[in-house]
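Asks: Quick one, what's the 3D model for this:
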Amino acid sequence: MSNVEPGRHLPLESLHESAGARFGAFAGWNMPLTYPAGVMKEHLHTREKAGLFDISHMQLFAVEGDEAAAFLSHACPLDAAAIGMGKSKYTVLLNEKAGIIDDLIITQLSATRFMVVANAGNAAKDEAHFRALAANFSVSLEALPRVLIALQGPEAESVLTNAGLDLSALTFMTATEPKPNWFASRSGYTGEDGFEVAMPVTEAQAFVEKLLADERVMWIGLAARDSLRLEAGLCLHGQDIDETTDPQSAGILWAIPKRVREEGTFVGAEALRAIHAKGSDQKRVGLKPEGRQPVRAGAPVIDADGTVVGRVTSGGFGPSAGHPIAMGYVAKNLAEPGTQLFTEVRGNRLELRVATLPFTPHRYRKG
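Replies: All right, here's what the predicted structure looks like:
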């Protein structure tokens, strides 16, 4: 059901090899982690020009049928029929306890047709979950074999136009099908303006080589993708959100329309309403370590008395921010920006401050 045959190798792996990529395992795939330029240069290049990411490990699903909107509105806490033609919506897939199975982008292409983009590590689980729910609806679900690339940064639109793909009419979180079996959205995972473009495997190499011929474009690996999304305050499923966290604690309740939250019949609706009524014990926050020592995922967050009051879920150095950055969960009464907290790294106590997210401003192209 994945994009390629067993073995989990990207269709364009040879291009990454010839670019000198250093590979590593991620979500069961052999993925480029860094290129010879290194994480710092890759990160800053994306913020300044145009970074090219191969995200073909992610899975596209085409959902089609007379009851496609009703099906998606049951599977996810959204009103799928109200997304709007050519518009995309960030949402989540919940279990019955309102735990987050995955976070998704769903695009409405017509009254009866939608595109769903799922995370690589959850694609098989998502598909099984979707298919179980689809049994009660007149709907088809197709996992699409596509190469998916992201071009992110202030020069992204110009680069694509020069390569013969004019997406300048799109604004943030809108999408189109520019050619048969192609899908393109103005979206991304970096906080920058940018695009995600899916295409048939047979057409991908020629198009990607055309992009790479532009001197403004640089391959960017997973390591810089992680520092970029962390600076932008964006969650990584499996770290910042998972089936043990709910949308309210995660600070993504904004993705669920109020009417849907109060009246919807989506999976996990009753549990989410109960959580909302009671209030969360913890809250996802930004964390700024004092000094130059980065703090990594899994580190405890402790108060002045040494009591564990939370945990770090993502952490590293922010090249654009110019200092270490982190995200995590803390007790709700300690979530105010500026609150002094601590963590321990190799036996040493380090000071943390609760920080406002994002660490760097979003630069999306709004309408």
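Asks: only C-alpha atoms for contact and neighbour calcs from this point on.
Replies: Noted.
Asks: so what's residue 59 closest to, chain neighbours aside?
Replies: Counting by Cα to Cα, 6 or more residues apart in numbering, residue 118 is the residue found nearest to residue 59 once chain neighbours are left out, at 5.2 Å.
Asks: er, residue 317 I mean
Replies: residue 324 (4.1 Å).
Asks: OK, contacts around that neighbour?
Replies: Applying Cα atoms under 8 Å, 6 or more residues apart in numbering to residue 324 gives the contacts 288, 289, 290, 291, 292, 293, 294, 295, 315, 316, 317, 318.
Asks: check contacts around residue 88.
Replies: Residue 88 neighbours (Cα under 8 Å, 6+ apart): 105, 106, 107, 108, 173, 174, 175, 185.
Asks: can we see that at 7 Å?
Replies: Residue 88 sits next to 105, 106, 107, 108, 173, 174, 175 when contact means Cα atoms under 7 Å, 6 or more residues apart in numbering.
Asks: and what of residue 222?
Replies: 32, 33, 34.
Asks: One more, so I can put them side by side:
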Amino acid sequence: MLRTIKRFNSTVTSQNIKKTALFNLHEELGAKMVPFAGYSMPLLYPTLQNHVESHHWVRQKAGLFDVSHMLQSKISGDETLSLLNKVTPTDFSLMPMYNGSLSVLLNSNGGIIDDLIIIREPGEGDCFHVVSNAARSKEVTTFLNEEIKTLNESKINFKIINDEALLALQGPMAAESLNKLVDSSGSKNDLKELFFGQRKEFILKNGIIVNVMRGGYTGEDGFEIAVKNNDALAFAKLLLSDSNVKPIGLAARDSLRLEAGMCLYGNELDMTTTPVEANLNWLISKTRRVATDNNSSIQFNGFSTIMDQLNNKSWTRRRIGFQYIDSKPSPAARHNDKIFNQDKTTEIGIVTSGSISPTLNTNIGQGYLKKGYTKTGNQYFVQVRKKFYPIEIKKMPFVPSHYYKG
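Replies: Presented below is the predicted three-dimensional model:
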């Protein structure tokens, strides 16, 4: 647990650290606050639950996460699809209104600048709501502004959203808890009609307006909810007044996302890693895999490299999941720990993330293995603190997902 806490600390000083609209509520609830991505964020709420209890609570009931540190933005205008065609491998021209998808921003070599959610919504020309990682805010903003300059700059509007908090409500009772607050008098205010990957506006019984996307980072049914900063505190307190909802911090969020097989930028993803190497082939739309697609002559960045890896399997490493074979108590593998073949002398890969899995009651992790070693079921060793522990390559997610798809 100490290594988990240390991993969230940073060199951010108290002079430049930011606070979300819920900072005072976190302190009121006794949260242990740590610097993360330039913000003071709750790691856990020790007076309420420990890390494992918080993890189980989300799997069994509903947890409320403050994710307001993430970057929200809007891209609109007549040339927006040209921009998205260039910087992502996903075909957003086919995306229905109010629907969204995970995608990645690609540099000229096909490396990943960031992973992000992009949702189509009404607006000027083609309009999309974008949510990207807090730790990559500067890089994402700079990159998009530079890419816009290479196109028809006057027909693309890129705007950062600064006046909204973002809350994540996750778990099997999330829908029930949120539905209690929604004004059901309007025909459009029905959470049952909001499916995984969709985002729509809802009005609460007290008049607060929220934009709700169904999905999340834990593998459970849940919602990512944008609300004006001025309404965020009242909204959070309403959710927490439900006995089935508890506040959850970064520690449990990390173990939950690991069980769900989700990537963390800086661990599984970086500027030198392509979507194929990251085992994210599904983000590369079939309509974008030809030299000139039907929607635009613009190819996505790194097209030649990525398509060669996809078609000719020219990649040399690939992201995998692994699980300890021995369930006896042992230290979890962490970022940069090495993976060895059965002989314990041939290094074949590296760990990117690792943690105890409270659901499976054993250690799990993600990493990258060299080509020829990535088959599910293969058994190897991970080296942790100079000791070797047997692991087995597992298909992800490690625990079943429960997304609401109708």
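Asks: circling back to that earlier point, so can I have TSV of the contacts of residue 324 of the first structure showing secondary structure, neighbour count and distance to residue 125 of the first structure?
Replies: Below are the contacts of residue 324 of the first structure laid out as TSV (DSSP: H, G, I helix; E, B strand; the rest coil; neighbours: other Cα atoms under 10 Å; distance: Cα to Cα, whole Å):
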residue	secondary structure	neighbour count	distance to residue 125 of the first structure
288	strand	24	34
289	strand	25	35
290	coil	15	39
291	coil	11	41
292	coil	11	39
293	coil	14	37
294	coil	18	33
295	coil	26	31
315	strand	25	27
316	strand	20	29
317	strand	22	32
318	strand	25	32
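Asks: Show which residue of the second structure lies farthest from the average position.
Replies: Each residue of the second structure has a distance to the centre, and by Cα atoms, centre = their mean the biggest one is for residue 343: 35.7 Å.
Asks: what does the residue nearest to residue 317 of the first structure align to in the second structure?
Replies: For residue 324 of the first structure, the aligned position in the second structure is residue 363, judged by TM-score structural alignment.
Asks: ok so that match is a strand residue?
Replies: Yes: per DSSP: H, G, I helix; E, B strand; the rest coil, residue 363 of the second structure lies within a strand segment.
Asks: mind listing the helices for the stretch 201-350 of the second structure?
Replies: For the stretch 201-350 of the second structure, applying DSSP state H, counting those that start in this stretch gives helices covering 229-240, 250-259, 303-312.
Asks: corresponding residue for the residue nearest to residue 59 of the first structure in the second structure?
Replies: Checking TM-score structural alignment: residue 118 of the first structure goes with residue 132.
Asks: and if you look at residue 32 of the first structure?
Replies: So, by TM-score structural alignment, residue 32 of the first structure is matched to residue 42.
Asks: Assign its match to helix, strand or coil.
Replies: Under three-state DSSP, residue 42 of the second structure comes out as strand.
Asks: residue contacts, the closest residue to it other than its chain neighbours?
Replies: Closest residue in space to residue 42 of the second structure, ignoring its immediate chain neighbours: residue 33 at 4.4 Å, by Cα to Cα, 6+ apart. Counting by Cα under 7 Å, 6+ apart, residue 33 of the second structure touches 40, 41, 42, 43.
Asks: still on that earlier bit, the match of residue 32 of the first structure contacts residue 31, correct?
Replies: Yes: contact criterion Cα atoms under 7 Å: residue 42 of the second structure and residue 31 qualify, at 5.5 Å.
Asks: Closest to the centroid, which residue in the second structure?
Replies: residue 217 (5.2 Å).
Asks: What is the neighbour count of the match of residue 32 of the first structure?
Replies: Neighbour count of residue 42 of the second structure, defined by other Cα atoms under 10 Å: 24.
Asks: Check residue 305 of the second structure too.
Replies: 17.
Asks: how close does the residue mapped onto it from the first structure sit to residue 367 of the first structure?
Replies: Correspondence of residue 305 of the second structure to the first structure, assessed by TM-score structural alignment: residue 271. For residue 271 of the first structure, the distance to residue 367 of the first structure (Cα to Cα, to the nearest Å) stands at 35 Å.
Asks: cool, residue 107 of the first structure as well?
Replies: For residue 107 of the first structure, the distance to residue 367 of the first structure - Cα to Cα - is 17 Å.
Asks: Show me which of the two is the more surrounded one.
Replies: residue 107 (26 against 9).
Asks: mind checking which helix or strand the more buried one is in?
Replies: For residue 107 of the first structure, the host element (DSSP states H and E) is strand 100-110.
Asks: for that strand, packing partners?
Replies: strand 87-94, strand 113-118 (3 or more Cα pairs under 7 Å, 6 or more residues apart in numbering; DSSP states H and E).
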